[in-house]
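Student: Structural data only, the sequence is not supplied:
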């Protein structure tokens, strides 16, 4: 029996898998250099950009923290600030004079008549106590007047009100005619901030602004310090007539009475008060732009 050993005699090494052609892409030296340079340039640029942004952020934080630390140091060290930060509404700051803010809402059809009557009879009222200013509100409210009266103490005010109630001319010639012209009356009691004084504007004319800053409980004194710093940086556009802290009615409110040459200049100067961030102290803000009446001491 003959066996076919043809395949058995073939060498094992001769059985190979089909060869594969491997193609390699050749990269030119110029392309390789450009790729490495671009990668390094991109990495360096990103590092520099990140460093610049970080330094900008750090500088801003340090500036704000520095100002906050300065205000907090003043708040901690100044006894006047501590007195003005009290939560009680019964005591006045520093034991000084108190100021009554009175706001009258006038019937729209009687606004001119009311101002004319007040002009003619205001001398009957100023015979009893000092009038600081009397204004007609132009923006922020309609048919409204705002006036400030000064008293030495609460007992002084009580005595003045009692004397007015007995003044027949005041009652007969003014009150009896003025009351029907009004729709409502409102009043608040405030005191000057320790660093503030009432100063007259540089000249007559212009407009006044009453800005009311409502703060968190106990934050009015620190906000007053912010207002003091801002008034120093006003660059002459704003004249701060006086700054008050609410005592009765709005105990956590700071009032800034300011004067401007015109309503347009007041609008332009708003950017100067944008720095009043208040570090989270401010809850609300209201403003009124007013014209002084002809019989107002502050003009």
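Tutor: That came through, no problem. Everything numeric here is computed off the predicted structure, so don't read it as measured data.
Student: C-alpha from now on. contacts and neighbour counts both.
Tutor: Noted.
Student: Strands of the stretch 151-299 of the chain, start to end?
Tutor: Taking DSSP state E, counting those that start in this stretch, the strands of the stretch 151-299 of the chain run over residues 182-192, 207-215, 239-248, 253-260, 282-292.
Student: Which one of the ones you listed lies nearest to residue 58?
Tutor: Of all the strands of the stretch 151-299 of the chain, it is strand 282-292 that lies closest to residue 58, at 24.6 Å by CA to CA.
Student: and that closest one, how far out from the chain's middle?
Tutor: Here the centre of strand 282-292 is set off from its chain's centre by 10 Å, with CA atoms, centre = their mean, to the nearest Å.
Student: putting a second one here so we can go through both:
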């Protein structure tokens, strides 16, 4: 499978920079599928997907400034990964993932950042004018997936799928089979599968690590000839509305490289 974020915030809210975990249950009948969402979320841990749209002339300076001051931000919460968007939609974007224990934790981080004078003065205030727009999305990791570790430095692909209304109870099993069929191809490493809680609902993000873009292209050609992958994808796309992807380059300070 090949490859969103919804809450646009004001500059005052940019101090936060920084899923409902999609659980599965037996598929409902078509009459009630639009109301079915799956089992309740059992754990508080979630991730925030942030996308900053930067002025083209300021992107290099913005990233240099963040690299110098990243320790001030990560003192408050865990950075999972930080990437520049190479292609797949609008460029001059940075995409980053932050981890929180629960919503109380995120609120506490927000308050701490707002009162962190060093963070405000050294990074936030000087760089606000470099940012055109910010998008934020809250996601939970699906129950059948854990955060993966890349085998070495490489590149990443974020594949985003807008599924039909009904939630994982409707399309979760088919989606899992399609992802795992690609995992078995072994041309990429699954890092995480995330289900949106706040943002555009019924959206799933799949984050892959790949050694390089050519390895990804070669692996895709193999998967197109694999009858198991083809069958799994054909089943899953019955529940798919829109699909897109981004090719991501990790920054030097990103924990995921």
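Tutor: Nice, thanks for sending it over. On a predicted model such as this, the values are computed, not experimentally measured, just so you know.
Student: Please state their TM-score.
Tutor: Between these two chains, after superposing, the TM-score reads 0.78 (TM-score structural alignment, normalised by the length of structure 2); 216 aligned residues with a CA RMSD of 2.1 Å.
Student: Verify the stated contact: residue 153 of structure 2 with residue 257.
Tutor: Yes. If you go by CA atoms under 8 Å, residue 153 of structure 2 and residue 257 touch, sitting 4.9 Å apart.
Student: who has more neighbours, those two?
Tutor: In terms of neighbours (other CA atoms under 10 Å), residue 257 is the more surrounded of residue 153 of structure 2 and residue 257; the figures are 20 against 13.
Student: can I assume that one is in contact with residue 251?
Tutor: Yes. Residue 257 of structure 2 is in contact with residue 251 according to CA under 8 Å; the separation is 7.4 Å.
Student: thinking again about what came up before, closest one to residue 91 of structure 1 among the strands of the stretch 151-299 of structure 1?
Tutor: strand 239-248 (7.8 Å).
Student: What segments of structure 1 are helices?
Tutor: Taking DSSP state H as the test, the helices found in structure 1 are 29-77, 79-84, 111-126, 154-165, 168-169, 176-178, 220-232, 263-268.
Student: Which of these sits closest to residue 248 of structure 1?
Tutor: That would be helix 154-165 among those, by CA to CA, at 11.3 Å.
Student: Structure 2: matching residues for the closest one?
Tutor: Using TM-score structural alignment, helix 154-165 of structure 1 lines up with residues 103-114 of structure 2.
Student: Pull the distance from that stretch to the chain's centre.
Tutor: Relative to the centre of its chain, stretch 103-114 of structure 2 is centred 21 Å away, using CA atoms, centre = their mean.
Student: One more: stretch 180-194 of structure 2?
Tutor: 15 Å.
Student: got a list of contacts for it?
Tutor: The contact list for stretch 180-194 of structure 2 (CA atoms under 8 Å, 6 or more residues apart in numbering) reads 1, 19, 21-22, 139-142, 145-150, 204-211, 215-216, 219, 222-223, 228-229, 232.
Student: Buried only: go through the residues you listed for me.
Tutor: Listed as buried from the contacts of stretch 180-194 of structure 2 are 1, 19, 21-22, 139-142, 150, 204-211, 216, 219, 223, 228-229, 232; burial here means 16 or more other CA atoms under 10 Å.
Student: mind listing what residue 79 of structure 2 touches?
Tutor: Contacts of residue 79 of structure 2 (CA under 8 Å, 6+ apart): 18, 96, 97, 98, 99, 254, 255.
Student: Out of these, which is nearest to residue 179 of structure 2?
Tutor: Checking these one by one against residue 179 of structure 2 (CA to CA), the nearest turns out to be residue 97, at 20.9 Å.
Student: Could you verify my assumption that the closest one touches residue 52?
Tutor: No. Using CA under 8 Å, residue 97 of structure 2 is not in contact with residue 52; the gap is 11.7 Å.
Student: May I see the buried residues of stretch 273-293 of structure 1?
Tutor: 278, 281, 282, 287, 288, 289, 290, 291, 292, 293.
Student: And those, which two are furthest apart?
Tutor: 281 and 293 (34.3 Å).
Student: Show me what residue 95 of structure 1 aligns to in structure 2.
Tutor: Aligned partner of residue 95 of structure 1 by TM-score structural alignment: residue 43.
Student: Could you export the strands of the stretch 151-299 of structure 1 as TSV, including distance to residue 226 of structure 1?
Tutor: Formatted as TSV, these follow (distance: least, CA to CA, whole Å):
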stretch	distance to residue 226 of structure 1
strand 182-192	15
strand 207-215	11
strand 239-248	12
strand 253-260	11
strand 282-292	11
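Student: so which of those strands gets nearest residue 141 of structure 1?
Tutor: strand 282-292 (7.1 Å).
Student: Just tell me the aligned range of the closest one in structure 2.
Tutor: By TM-score structural alignment, strand 282-292 of structure 1 lines up with residues 240-250 in structure 2.
Student: now do stretch 184-198 of structure 1
Tutor: Going by TM-score structural alignment: stretch 184-198 of structure 1 matches residues 133-147.
Student: Apart from its chain neighbours, what residue comes closest to residue 275 of structure 1?
Tutor: residue 230 (7.4 Å; CA to CA, 6 or more residues apart in numbering).
Student: Also residue 269 of structure 1?
Tutor: With sequence-adjacent residues excluded and distances taken as CA to CA, 6+ apart, residue 269 of structure 1 is closest to residue 237, at 6.5 Å.
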